[in-house]
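J.: output the structure for:
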Amino acid sequence: MKRVTLLLAAILSGAFFLSGCQSTTAGGATNSSRSQLLLISSADVNEGAATAYKKELTKARASNALNTNASYTRRVNNVSKRLIAQVGVFRPDALKWNWEVNVLNSNEVNAYCMPGGKIAVYTGIISKLNLTDDELAAVIGHEIAHALREHSREQISQQIATEQTISLVGALAGFGSTSQSLAGQASQLVIGLPFSRKMETEADVMGMELMARAGYNPEAAINVWKKMAKLGSGSSPEFLSTHPSDSSRIANLQAQLPKVMPLYQATKTKGKTAAVTRKKKK
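T.: As a prediction, this is how the structure comes out:
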């Protein structure tokens, strides 16, 4: 009887999984697309993210740590603006998101982009890694890619699936259900859930394509992770707790370079042509 119960649970949970599978983005030049388990709406996750982001900004403002470094704030906003202008390649709807960009004065080596386009960059990652604009674009592009692929929504969905499967097994076995909806907890989960290695790899590659399309040298992405690995050889920074930096990650970025370098070169050529045209008109 127990084996039959578990088999029935597996069949039902399998149908549950299939009902929520889709991809959140087009593939782009790097084919950054795959089927994802999505059992919670974007609206719920984005609402939770907006709440969490607002709380983070309120805390930073209270401690006089919000956008207090004018130079870094200007750089982050300029880089973010160019990257955001390219998100339509992967999903046109993201161009209409209510994007927000802020810089937090902190020694933490960290940055994030919450669902719905809520970006925060810590001054520590810029100063400790001595980031160039191209390298800064790699960091922000990586984080934007997480939001475009809705990795937080996918992680929460995986948690829901686990909860539902456990509840189903318990109900079929005659136990009471202790499952609870995770939708109402999105404001906590968008910060607390670490991304998987697969998600990190996707963000690396998509982020590199974004920066190339925005006119930033994609080779800088490789340099960022070399710097990050070197920094992490001592006391590991917060950024590395969920963003593994190792030789396989760098090798994967190097393997993707041939796909995105032509995009960067085309952007640079277009920019030079436009500059020449403007000069002739003067």
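
J.: C-alpha only now, for contacts and for neighbours.
T.: Fine.

J.: name the nearest residue to the residue nearest the centre of the chain, ignoring sequence neighbours.
T.: Nearest to the mean C-alpha position of the chain, counting by CA atoms, centre = their mean, stands residue 146 at 1.8 Å. Using CA to CA, 6 or more residues apart in numbering and skipping residues adjacent in sequence, the residue nearest residue 146 is residue 203, 5.6 Å away.

J.: quickly note the distance from residue 68 to residue 122.
T.: 11 Å (CA to CA, to the nearest Å).

J.: no, scratch that, I was asking about residue 111
T.: 6 Å.

J.: do the same with residue 135
T.: Using CA to CA, residue 135 is found at 14 Å from residue 122.

J.: number of residues surrounding residue 270?
T.: 12 (other CA atoms under 10 Å).

J.: looks like residue 168 contacts residue 9 (just checking).
T.: Yes - look at residue 168 against residue 9 with CA atoms under 8 Å: they come within range, at 6.3 Å.

J.: quick one: the strands in this protein, in order.
T.: 21-22, 36-37, 100-104, 111-114, 118-122 (DSSP state E).

J.: could I get those strands as CSV with distance to residue 164 and mean neighbour count?
T.: Output for the strands of the chain, formatted as CSV (distance: least, CA to CA, whole Å; neighbours: other CA atoms under 10 Å):
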stretch, distance to residue 164, mean neighbour count
strand 21-22, 16, 14
strand 36-37, 14, 22
strand 100-104, 34, 20
strand 111-114, 25, 24
strand 118-122, 30, 24
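
J.: for residue 62, find the nearest of those.
T.: strand 100-104 (11.7 Å; CA to CA).

J.: the inter-axis angle of that closest one versus strand 118-122?
T.: If you take axes from the mean of the first three to the mean of the last three CA atoms, to 10 degrees, strand 100-104 sits at 20 degrees to strand 118-122.

J.: chain center to strand 100-104: distance?
T.: Centroid separation between strand 100-104 and its chain, computed with CA atoms, centre = their mean, to the nearest Å, is 15 Å.

J.: please give the structure of this sequence too, so both can be compared:
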Amino acid sequence: MNRFSIILSGLLITTSTLTQAQTTGSLPQALLELIGSVTLSDAQVVEASKQAVQQMDAQNPVAGPSDPYTVRLNKIVARHHTISGIPVNYKVYLTKDVNAFATADGSVRVFKGLMDIMTDQEVLAVMGHEMGHVVNKDSRDGMKAALRRSAVRDGLASRSGAVGQVARSQFGAAADYLLGAKFSRQQETEADDFSYQFLKKNGYNVLSLATSFEKLAKLGGSGGPEFISDHPDSAKRAKRVRDRARQDGLAR
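T.: Purely as a prediction, here's the structure:
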């Protein structure tokens, strides 16, 4: 599901807006260490995420306000425009990919392919998982690392301040992160737990998280989405949810 957090295969963000480095050749080690140690603010990470998502929205088929997919999604999330104090905005990409993602600024994008195979509560369970990465700051930390890598890669000097130079390369770094985000198994488990608690707190059936994993497991076993293969086993994740639900008295 994560991939369920989220690898957006085939979606490209242009890097033509990047400021070209003023130096050539390899950077001195001291400069590499300087850029690598930059402390980026949460506000800068949120802004980078926001601009990256805006660029992606412009380059991909987004369902309009009256599109049936938008109408359905708005119904699903009617009670959840703020999650753990984070304002959330939702859109549907009209592509066949079975995918969804959330970014540090609270943008959630759900793919048509995922909505086609999931019930409303399963869609909500997937989004709960994705928002778990945001609330747990996995998305923030991953974006910070991407911005730092971008600074090193592009040879950005500190003429106007290291933080300012890093911010100038935010599109490329955001693209790198969104297209190649990988979370640890612990982070995935914690995001699963967030989704479980989100469903439980709001009176939904927690087993919708298990059934969403089970559907992904079936896809993975029949040449399904590649992102399933390098994440914790979907069937095992479903079993973990079912075991927990039984312990909580929410399932037999």
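
J.: next one: the residue nearest to the centre of the first structure from residue 217 of the first structure, what distance?
T.: Relative to residue 217 of the first structure, and taking CA to CA, residue 146 of the first structure is found at 20 Å.

J.: buried set for stretch 115-126 of the second structure?
T.: For stretch 115-126 of the second structure, burial by neighbour count (16 or more other CA atoms under 10 Å) applies to 115, 118, 121, 122, 123, 124, 125, 126.

J.: mind checking the end-to-end distance for it?
T.: 10 Å.

J.: contacts made by that stretch with the rest, please.
T.: 1, 4, 69, 76-77, 98, 100, 114, 195-196, 199, 204-205, 208-209, 211-212, 215 (CA atoms under 8 Å, 6 or more residues apart in numbering).

J.: tell me, what's touching residue 68 and residue 122 of the first structure both at once?
T.: 103, 104, 105.

J.: the first structure: which residue goes with residue 131 of the second structure?
T.: By TM-score structural alignment, residue 131 of the second structure lines up with residue 144 in the first structure.

J.: likewise residue 216 of the second structure?
T.: By TM-score structural alignment, residue 216 of the second structure lines up with residue 228.

J.: pretty sure that match sits against residue 246.
T.: No - contact between residue 228 of the first structure and residue 246 fails when scored by CA under 8 Å: they sit 9.2 Å apart.

J.: which of those two has more residues huddled nearby?
T.: When residue 228 of the first structure and residue 246 are compared for neighbours, residue 228 comes out ahead with 23 against 12, by other CA under 10 Å.

J.: distance of the more buried one relative to residue 258 of the first structure?
T.: 23 Å.

J.: residue 36 of the first structure is in contact with residue 156, isn't it?
T.: No - counting by CA under 8 Å, residue 36 of the first structure sits too far from residue 156 to count as a contact (11.7 Å).

J.: so which residues of the first structure form helices?
T.: Using DSSP state H, the helices found in the first structure span residues 2-18, 42-62, 70-84, 123-128, 133-148, 151-172, 186-192, 197-213, 219-231, 239-242, 247-281.

J.: dump those helices to JSON lines, plus distance to residue 92 of the first structure.
T.: Below are those laid out as JSON lines (distance: least, CA to CA, whole Å):
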{"stretch": "helix 2-18", "distance to residue 92 of the first structure": "25"}
{"stretch": "helix 42-62", "distance to residue 92 of the first structure": "15"}
{"stretch": "helix 70-84", "distance to residue 92 of the first structure": "11"}
{"stretch": "helix 123-128", "distance to residue 92 of the first structure": "30"}
{"stretch": "helix 133-148", "distance to residue 92 of the first structure": "10"}
{"stretch": "helix 151-172", "distance to residue 92 of the first structure": "18"}
{"stretch": "helix 186-192", "distance to residue 92 of the first structure": "23"}
{"stretch": "helix 197-213", "distance to residue 92 of the first structure": "14"}
{"stretch": "helix 219-231", "distance to residue 92 of the first structure": "24"}
{"stretch": "helix 239-242", "distance to residue 92 of the first structure": "28"}
{"stretch": "helix 247-281", "distance to residue 92 of the first structure": "19"}
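
J.: between those, which one is closest to residue 117 of the first structure.
T.: In terms of CA to CA, the element of these nearest to residue 117 of the first structure is helix 133-148, at 6.5 Å.

J.: now do the closest one against helix 70-84, angle only.
T.: 60 degrees.

J.: mean deviation, helix 133-148 of the first structure versus the second structure?
T.: The superposed helix 133-148 of the first structure is, by mean CA distance after the TM-score superposition for the first structure, a mean 1.2 Å from where its aligned residues fall in the second structure.

J.: what's the answer for stretch 220-229 of the first structure, then?
T.: Counting by mean CA distance after the TM-score superposition for the first structure, stretch 220-229 of the first structure comes out at 0.6 Å.

J.: residues near the equivalent of residue 125 of the first structure over in the second structure, how many?
T.: Counting by TM-score structural alignment, residue 125 of the first structure corresponds to residue 114 in the second structure. By the criterion of other CA under 10 Å, residue 114 of the second structure has 22 neighbours.
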